[in-house]
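Student: I'd like to go over a predicted model; first the sequence, then the structure.
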Amino acid sequence: MSAPTSGTTPYYYVPGVSHHPIWAAAGLFFVVLGAGNWVNGHSWGMWSFGFGLAWWAVVLYQWLRDAARESEAGLFGRKIDLSYRWSMSWFIFSEVMFFGAFFTALWWARAHSIPALGSLDNSLLWPEFKAAWPSISPGATTSPAGTVEPFETVGPFWLPTINTALLLSSGVTLTIAHHALRAGQRAKTVGWMWLTVLLGLVFLCVQAYEYHHLYTELNLKLSSGVYGSTFYLLTGFHGFHVFVGMVMLLVITLRLQRGHFSAQRHFGFEGAAWYWHFVDVVWLFLYVLVYWL
């Protein structure tokens, strides 16, 4: 049943034909196209990236607006709620596998690839190669052919540690907001949600400052061998996920201010909270494996 009868919630609501998925895919196409060319030195990539991001944001706003209207119209019953919960669970599981692949690449490079290249079997191909991670000393690299410019590595102090404190604090404020919502304290919920969004924004600003410092002062770039590529892939993709999670929380906060959700029915809030806590946990692994080890 796809439409309510006599003012009751349908058993299972099926929305009409939507143009949102295809337009969102088109926006992301320009984002990926622009980002790929931007990092490879093509100046027009920056404009393609910005255009695609703006396009995607407009489509996302319209999509979320329609979904919120359907929810507030009472069209989402128990089956839809269950469907959303399973969908969010599988989405987060796919993200776990996504980051798991990058963490595995980092481990494989450190534990297998570099020792193998420095073994006797490869001594004729790479006679001057030293199997050290990531460099033999600050300001030097193990690149025997000089293909990797000298760079300095990154430690946990102080910016990464500050960001760790920010994310952990945001997890606490989000949990407080959740308990306030379940207690029916909407004003308190909104206040703690805005604080959570602010902490996420500060995290991104600190990471942007860190990237500028690494590029300009430590000469650490994507081209800085496997260390640079894995560092920026892990931290960069995590930063993107923080941005997406912050957008989720912002949308939920604005909906709370409009009177959406109740103490009994608020999976939109819970789904965003699941994702944010996932982002927190990934950062803890990243903080230890990338910055400390």
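Tutor: Received the coordinates, thanks.
Student: every contact and neighbour count from this point should use C-alpha atoms.
Tutor: Fine.
Student: which non-adjacent residue is nearest the residue nearest the centre of the chain?
Tutor: The residue lying closest to the centre of the chain (C-alpha atoms, centre = their mean) is His241, at 1.0 Å. Among residues not flanking His241 along the chain, Val279 sits closest, at 6.9 Å (C-alpha to C-alpha, 6 or more residues apart in numbering).
Student: neighbours of Asp287, how many?
Tutor: Not Asp; residue 287 is Tyr. Tyr287: 19 surrounding residues under other C-alpha atoms under 10 Å.
Student: the closest residue to Pro134 other than its chain neighbours and His20, how far apart?
Tutor: With C-alpha to C-alpha, 6+ apart as the criterion, Pro134 has its nearest non-adjacent residue at 6.0 Å, and that residue is Tyr227. The spacing between Tyr227 and His20, counted by C-alpha to C-alpha, to the nearest Å, is 39 Å.
Student: the two: who's more crowded?
Tutor: More crowded of Tyr227 and His20, by other C-alpha under 10 Å: Tyr227, with 20 against 17.
Student: on contacts alone, who are the packing partners of the host helix or strand of His212?
Tutor: Using DSSP states H and E, His212 maps to helix 186-213. In terms of contacts (3 or more C-alpha pairs under 8 Å, 6 or more residues apart in numbering; DSSP states H and E), helix 186-213 is packed against helix 159-182, helix 225-257.
Student: try this one next to it:
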Amino acid sequence: MSTASNLRNAQTRPDEANVTELDVRGLPTFAFGHRSVMWWSTAGLMLIEGTVFGIAVMMYFYLRTHAPAWPMAASAPELRWGTLNTVVLLASMLPNQLAKRAAERFDRGRAKLWMTVCLIATIVFMVLRGFEFATLNVNWYTNAYGSVVWLLLGLHTTHLVTDFIDTAVLTVLLFTGPFEGKRFVDVSENAVYWYFVVLSWLPIYGVIYWAPRF
């Protein structure tokens, strides 16, 4: 009985001599682009947040179609600060791209330089954003127009602050260390997210500053 059982086990058990073992110790522990889990996480985040922006914009035009006048009991926001901020944002895409390239070349020195420039640009933008809020010519509680305008500007400011914190942390790590290789991936994906912050602002800028003028 024992001999028959052993024969059955030998027939059903895979031939261990033919099993190939792979030594993966030398493979990289991180990657850039779509091969990275961080890239997919960032893409998913941008998709969700882009949807929220889209809903807010639709809300703006929905309210506009039901209002007797637009903007409601208010003047259109001043163009000066919003336009200047748009120029700053578009200009910041250059150092952002240079920081991304440096990270993907594992050039820590260049990454430090351009991340610092990006951080300064973000600070300048946030200061100008304060002037934007001050010149909307309407409070958030005044009427539906004021509420939706403050909502749009507030949503984008939230993303700006989030990216500022992320950029600041990565910049500090670049200067102080220890700096693991996978942090270069974080720098690269942070640059991708900044593109989202910039490009998502352009339609919001048009809605806030130009839609009331037409």
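Tutor: It's in. For clarity, every value in this text was computed on a predicted model and none was experimentally measured.
Student: re the thing from before, what residue in the second structure is paired with the residue nearest to the centre of the first structure?
Tutor: Matched to the second structure by TM-score structural alignment, His241 of the first structure sits across from His159.
Student: correct me, but its match touches Phe196?
Tutor: No - between His159 of the second structure and Phe196 there is no contact, the gap being 9.5 Å when judged by C-alpha atoms under 8 Å.
Student: burial check on Leu155 of the second structure, number of neighbours?
Tutor: Neighbour count of Leu155 of the second structure, defined by other C-alpha under 10 Å: 15.
Student: the closest residue to it other than its chain neighbours in helix, strand or coil?
Tutor: Among residues not flanking Leu155 of the second structure along the chain, Phe53 sits closest, at 7.7 Å (C-alpha to C-alpha, 6+ apart). Per DSSP: H, G, I helix; E, B strand; the rest coil, the secondary structure class of Phe53 of the second structure is helix.
Student: what distance do you get for Phe53 of the second structure to Ala73 of the second structure?
Tutor: As judged by C-alpha to C-alpha, Phe53 of the second structure and Ala73 of the second structure stand 25 Å apart.
Student: likewise Gly130 of the second structure?
Tutor: If you go by C-alpha to C-alpha, the gap between Gly130 of the second structure and Ala73 of the second structure works out to 23 Å.
Student: got it, and Ile48 of the second structure?
Tutor: In terms of C-alpha to C-alpha, Ile48 of the second structure sits 33 Å off from Ala73 of the second structure.
Student: mind listing what Phe278 of the first structure touches?
Tutor: The contact partners of Phe278 of the first structure, taken as C-alpha atoms under 8 Å, 6 or more residues apart in numbering, are Ile92.
Student: what does it correspond to in the second structure?
Tutor: Matched by TM-score structural alignment, Phe278 of the first structure corresponds to Phe196 in the second structure.
Student: just Gln185 of the first structure next, same as before
Tutor: Matched to the second structure by TM-score structural alignment, Gln185 of the first structure sits across from Asp107.
Student: can you count the residues close to Trp194 of the second structure?
Tutor: When neighbours are defined as other C-alpha under 10 Å, Trp194 of the second structure has 23 of them.
Student: ok, it - contacts?
Tutor: By C-alpha under 8 Å, 6+ apart, Trp194 of the second structure lies in contact with Met93, Asn96, Asp163.
Student: the residue nearest to the first one when sequence neighbours are not counted is in what secondary structure piece?
Tutor: The shortest distance from Met93 of the second structure to any non-neighbouring residue, by C-alpha to C-alpha, 6+ apart, is to Tyr195 (7.1 Å). Using DSSP H and E, Tyr195 of the second structure falls within helix 182-205.
Student: buried sites along that helix?
Tutor: Residues of helix 182-205 of the second structure classed as buried: 183-198, 200-201, 204-205 (neighbour count, 16 or more other C-alpha atoms under 10 Å).
Student: same deal with stretch 38-55 of the second structure?
Tutor: So stretch 38-55 of the second structure, judged by 16+ other C-alpha under 10 Å, has buried residues Met38, Trp39, Thr42, Ala43, Met46, Glu49, Phe53, Gly54.
Student: so which bit of the first structure is it matched to?
Tutor: The aligned range for stretch 38-55 of the second structure is 84-101, by TM-score structural alignment.
Student: what of stretch 3-11 of the second structure?
Tutor: The aligned range for stretch 3-11 of the second structure in the first structure is empty, by TM-score structural alignment.
Student: starting at the chain centroid, how far to that stretch?
Tutor: Relative to the chain's own centre, stretch 3-11 of the second structure is displaced by 60 Å; criterion: C-alpha atoms, centre = their mean, to the nearest Å.
Student: give the contact list for Gly74 of the first structure.
Tutor: Thr8, Thr9.
Student: how far away is it from Ala35 of the first structure?
Tutor: 40 Å.
Student: Trp283 of the first structure reaches Leu166, doesn't it?
Tutor: No - Trp283 of the first structure is beyond contact range of Leu166, at 11.0 Å (criterion: C-alpha under 8 Å).
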